[in-house]
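Asks: heads up, no residue letters with this:
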């Protein structure tokens, strides 16, 4: 029986919607004139639903942001009570037309709707007609959102400001939705509408202290958004160049607008200011909006950090003592991984790697450096190290006194900061941004050495509650990575040595086959040509570099592949072998070019053209190998840099 009733209801709604499919299509495809003619002839259908969500034409037009169409449709409703019903009519989600206007940010349409509501209420009061419900600006949808809340959620600051001025009762009713207790500042931060969030925090400063149902403040939400602090144009050098030039130009045309953005641009940008109509260019306009967004983000960070004192929550504890012998084994108990939402904003920003928030907290609240996680008793240095946050690590390291104080703290499980560096629980290859297991292991070894440098010497042999030193913990945690690095390094060396041997064979054979042949005395016929000299030189260089590359890769294959080998020698040999192999390939191409030119006796212009054609792969190949040279330069840097020897055996000969 119930199924029959449901089927009948569905059929009834379907037939009703079929009658309005014309107006729906005209609205969806912006055929506004046809829509006007239809409702001019059928004014009573203005309040008839067009969609399965019970959206009327007023909802659809409001979402399209058409103020002129709203004025026309409202003019078709003459009776005051019916007009009040049209203004406050809700769709299936509880949204009025003003909610839809708030989503689009049309200020004029919002002013029109609020003004109409005020006039209708006055008219109904004059006629002594009973008014039901709240004002249209105070109506909440099913999520508990008012139009003001919804305007802030979509980042429409101007409309949100206007709606805030129209609130005559308690404005607190507009600051939080009842479904999940997300405040109006929370929703602006989640949507990354930082200009709106800055206005809200400046105007209503108590919003920074509000928490949503999971216990997050707005600063905690911001601390979980590392992508927001990463400029879109920082990864591309050319875009970054234009970005900086644009900043400089805007800095000159708009006084002090970018006062908090460092202006460090190439010299030629200072002498060639960008044109005044630069914002007409789509890409430059996008960069300009990104600059405004970053400016608002930094300002919002400052405002929220200034109001935050959660770092004071840390409780005092007894400092762990140094243990040079294995302590009582706590069994299989693992270090508790605390849910990140229980962290304070400072610790949360440290774990996610947002150095801007950490720096601002330490700037405004210097004592926050002493803060630590209450449960695990880990300070920001512990968290930065275990999450491999190098930028924050360097930030904390600026003060030797603070660094030493934090480095002497042990966490709940007796782990020093060196133990944190040995753990791989929070390890991510994306954080290191290096390719290949061997280079990843090298970065891990460097990270251990970097942390060891700030450790008190007597902490190095400390045993945690599981009876492990940092060395033993590192070896057990990285055993699988060591195995992968060994296999990867062997496979790479074998493949490259094969290529190097092949190149050496080719150029060796070419050395005894002079282009053009030999005379009766056994001398090359073309020995007086400049291209023959080029052929001899490039062939010799190619043979030497390919053989040197082969020797380098063979030396890798004969390595014991222990931890200490991956710290410096093996990565350096790999970069050196790659470079020599690359150089041998380039000189082989030049040898081939010189040979072709010597063999073809054409006019000069044809010879020149041929040189250009044949030599074209050389720069292309060079551009493709730029990452290789970058890696090689890093290898040279670490190979010849004067670093002290590792004082403890994180690289044991056994490799265990």
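Replies: Cool, got the structure. This structure is a prediction, so every number in the text was calculated from the model and none was measured. Numbering: from 1, shown residues only.

Asks: going forward, measure contacts between C-alpha atoms and count neighbours the same way
Replies: Fine.

Asks: Could you check how far the residue most central in space within the chain is from residue 291?
Replies: In the chain, the residue lying closest to the centroid (Cα atoms, centre = their mean) is residue 227, at 3.1 Å. With the distance defined as Cα to Cα, to the nearest Å, residue 227 ends up 15 Å from residue 291.

Asks: Could you do residue 587 as well?
Replies: Relative to residue 291, and taking Cα to Cα, residue 587 is found at 46 Å.

Asks: which of these two has more neighbours?
Replies: Neighbours were counted for residue 587 and for residue 291 using other Cα atoms under 10 Å; residue 587 has more, 23 against 19.

Asks: check contacts around the more buried one.
Replies: Counting by Cα atoms under 8 Å, 6 or more residues apart in numbering, residue 587 makes contact with 538-539, 541-542.

Asks: one more time with 6 Å
Replies: If a contact means Cα atoms under 6 Å, 6 or more residues apart in numbering, then residue 587 has 538, 542 as its contacts.

Asks: hang on, residue 50 in a strand?
Replies: No - remark: residue 50 does not belong to a strand; assigned using DSSP: H, G, I helix; E, B strand; the rest coil, it is coil.

Asks: show me the contacts for it.
Replies: Residue 50 neighbours (Cα under 6 Å, 6+ apart): 20, 56.

Asks: change it to 10 Å
Replies: Residue 50 makes contact with 16-25, 56-60, according to Cα atoms under 10 Å, 6 or more residues apart in numbering.

Asks: Just the closest of the residues you listed to residue 74, please.
Replies: residue 58 (8.6 Å; Cα to Cα).

Asks: Distance check, the closest one against residue 23.
Replies: 12 Å.

Asks: Residue 592 touches residue 511, doesn't it?
Replies: No - taking contacts as Cα atoms under 10 Å, residue 592 lies outside contact range of residue 511: 11.6 Å.

Asks: put this beside the first:
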């Protein structure tokens, strides 16, 4: 492999055709008009890899946030080629729908275009091809076992979750539950566990992302039969509530407010009444709804000049209320607090010394085996309930919710 003029080359020539390299340059320049014109003259290139991640040009076109561009590219292909282009996975097994799930500025029209052309292309496939075509795009899993909906939840894309749920899960309640099962599990986690893990990872970053992930967790519990997932365990044998209990930054009881003025303003800020059905991925996702006590929050919002950092303080309060709401729902369905770990055998808590061996090699081997066994036990087991974890991290809301 060599390098020439900034382009990746392989033995015998470039990895990409001249037309594809032109399309790549147009993409980096965000010149979508030139991007379209290149593929008008080289339609078969739409079926080839656009980059080293093996994404197609259709997937790249979704980053333009222009449904018309995606439609024009799809119209350039025959119906059989459309099927191949839409279902083409990249090196991680992600299809075009998996990649759209990452888009915060989701275009609902773009999603519907994909479903429309998928149905049209599938209808024209020969009978032998229909039998082996595999699941539809919405149910296809990547290498991690994630469907597009699962991936949307992991990245806080509530808008996609809501739209797809409203337009594609309108059958009887039991049928919906059965149809949703494929979206609830990956190879290693449930959808609810993954959202809470993502919550932990972003807890020190922007509060808005934190807030959105709480919203997604609430939505999963209420709309995707999330109650059945509450007691599921991740690879380290933690339940959802145990993961939330390890996130003290999300709760009011761990929020430092040193001055009396800060405490007063925090107390006087309006309480939110979250309506999941109205939430989107925009800045309006985490509040500014109407509730009975305060009326429209836009009119109740005090001027920022009244108190330095009031917007940040209000965002924090919203986040605390969302975390408390998630904890309340999890507490109702998590019964791990009833499990006692006092029945561990005495041998587990005793320090056992290996017998004295005069053979140095055998003694060394025995000590290594003992250390490996202890490491495995540490990874696979823990002996703390959500109550213990919450108490150790200083969270008051979870123990109080459990007691109540």
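Replies: Received it, and whenever you're ready, just let me know what you need. Just so you know, these numbers come straight off a predicted model, no measurement behind them.

Asks: any residues in contact with both of residue 592 and residue 511 of structure 1?
Replies: Common neighbours of residue 592 of structure 1 and residue 511 (Cα under 10 Å, 6+ apart) are 535, 539.

Asks: List the superposition-based mean deviation of the longest helix seen in structure 2 with respect to structure 1.
Replies: Taking DSSP state H as the criterion, structure 2 has its longest helix at helix 310-333. Mean deviation of helix 310-333 of structure 2 from its aligned counterpart in structure 1 after superposition (mean Cα distance after the TM-score superposition for structure 1): 2.7 Å.

Asks: neighbour-wise, which of residue 58 and residue 23 of structure 1 wins?
Replies: Counted by other Cα under 10 Å, residue 58 of structure 1 and residue 23 do not tie: residue 58 has more neighbours, with 26 against 19.

Asks: quick one: secondary structure of that one?
Replies: What three-state DSSP gives for residue 58 of structure 1 is helix.

Asks: who's in contact with the residue nearest to it when sequence neighbours are not counted?
Replies: Excluding the flanking residues, the one nearest residue 58 of structure 1 by Cα to Cα, 6 or more residues apart in numbering is residue 97, at 6.1 Å. Shown in contact with residue 97 of structure 1 (Cα under 10 Å, 6+ apart): 55-63, 70, 86-91, 103, 109-110, 113, 136, 147.

Asks: same check, this time on residue 614 of structure 1
Replies: Contacts of residue 614 of structure 1 (Cα under 10 Å, 6+ apart): 589-590, 592-594, 596-597.

Asks: hmm, 7 Å instead?
Replies: residue 593 (Cα atoms under 7 Å, 6 or more residues apart in numbering).

Asks: any idea what residue 605 of structure 1 aligns with in structure 2?
Replies: Counting by TM-score structural alignment, residue 605 of structure 1 lines up with no residue in structure 2.

Asks: Apologies, that question was intended for residue 446 of structure 1.
Replies: Checking with TM-score structural alignment, residue 446 of structure 1 has no match.

Asks: element containing residue 446 of structure 1, please.
Replies: Secondary structure assignment for residue 446 of structure 1, by DSSP states H and E: helix 437-452.

Asks: Provide the aligned range in structure 2 for whichever helix or strand comes after that helix.
Replies: For helix 437-452 of structure 1, the following helix or strand on the C-terminal side (DSSP H and E) is helix 470-477. Counting by TM-score structural alignment, helix 470-477 of structure 1 pairs with no residue of structure 2.

Asks: so helix 470-477 of structure 1 versus helix 437-452, what angle?
Replies: Relative orientation of helix 470-477 of structure 1 versus helix 437-452 (axes from the mean of the first three to the mean of the last three Cα atoms, to 10 degrees): 160 degrees.

Asks: Would you mind listing the buried residues in helix 470-477 of structure 1?
Replies: For helix 470-477 of structure 1, the neighbour count (16 or more other Cα atoms under 10 Å) marks 470-475 as buried.

Asks: so which pair among these is furthest apart in space?
Replies: Pairwise over the buried residues of helix 470-477 of structure 1, using Cα to Cα, the maximum falls at 470 and 475, 8.6 Å.

Asks: one step back: got the contact list for the helix holding residue 446 of structure 1?
Replies: For helix 437-452 of structure 1, contacts defined as Cα under 7 Å, 6+ apart pick out 418, 421-422, 434, 481-482, 484-485, 488-489, 566-567, 571, 646.

Asks: where along the stretch 351-500 of structure 1 do the helices fall?
Replies: 355-364, 380-386, 390-396, 400-407, 417-422, 429-432, 437-452, 470-477, 479-511 (DSSP state H, counting those that start in this stretch).

Asks: Deepest in the core, which of the ones you listed is it.
Replies: Burial of the helices of the stretch 351-500 of structure 1 is given as mean neighbour count (mean count of other Cα atoms under 10 Å); helix 417-422 ranks first at a mean of 28.

Asks: Which stretch of structure 2 lines up against it?
Replies: The aligned range for helix 417-422 of structure 1 in structure 2 is empty, by TM-score structural alignment.

Asks: Show me what that helix is packed up against.
Replies: With contacts defined as 3 or more Cα pairs under 7 Å, 6 or more residues apart in numbering; DSSP states H and E, helix 417-422 of structure 1 has these neighbours: helix 380-386, helix 437-452, helix 470-477.

Asks: coming back round to it: distance check, the residue nearest to residue 58 of structure 1 against residue 62 of structure 1.
Replies: 6 Å.

Asks: and the residue nearest to the centre of structure 1, what pairs with it in structure 2?
Replies: When structure 2 is aligned by TM-score structural alignment, residue 227 of structure 1 is paired with residue 249.

Asks: And what about its match, helix, strand or coil?
Replies: helix.

Asks: Skip the chain neighbours and tell me the closest residue to residue 389 of structure 2.
Replies: Nearest one to residue 389 of structure 2, counting by Cα to Cα, 6+ apart, is residue 245 at 5.8 Å.

Asks: Looks like the one you found contacts residue 384 (just checking).
Replies: No - with contacts defined as Cα atoms under 7 Å, residue 245 of structure 2 does not count as touching residue 384, sitting 10.7 Å away.
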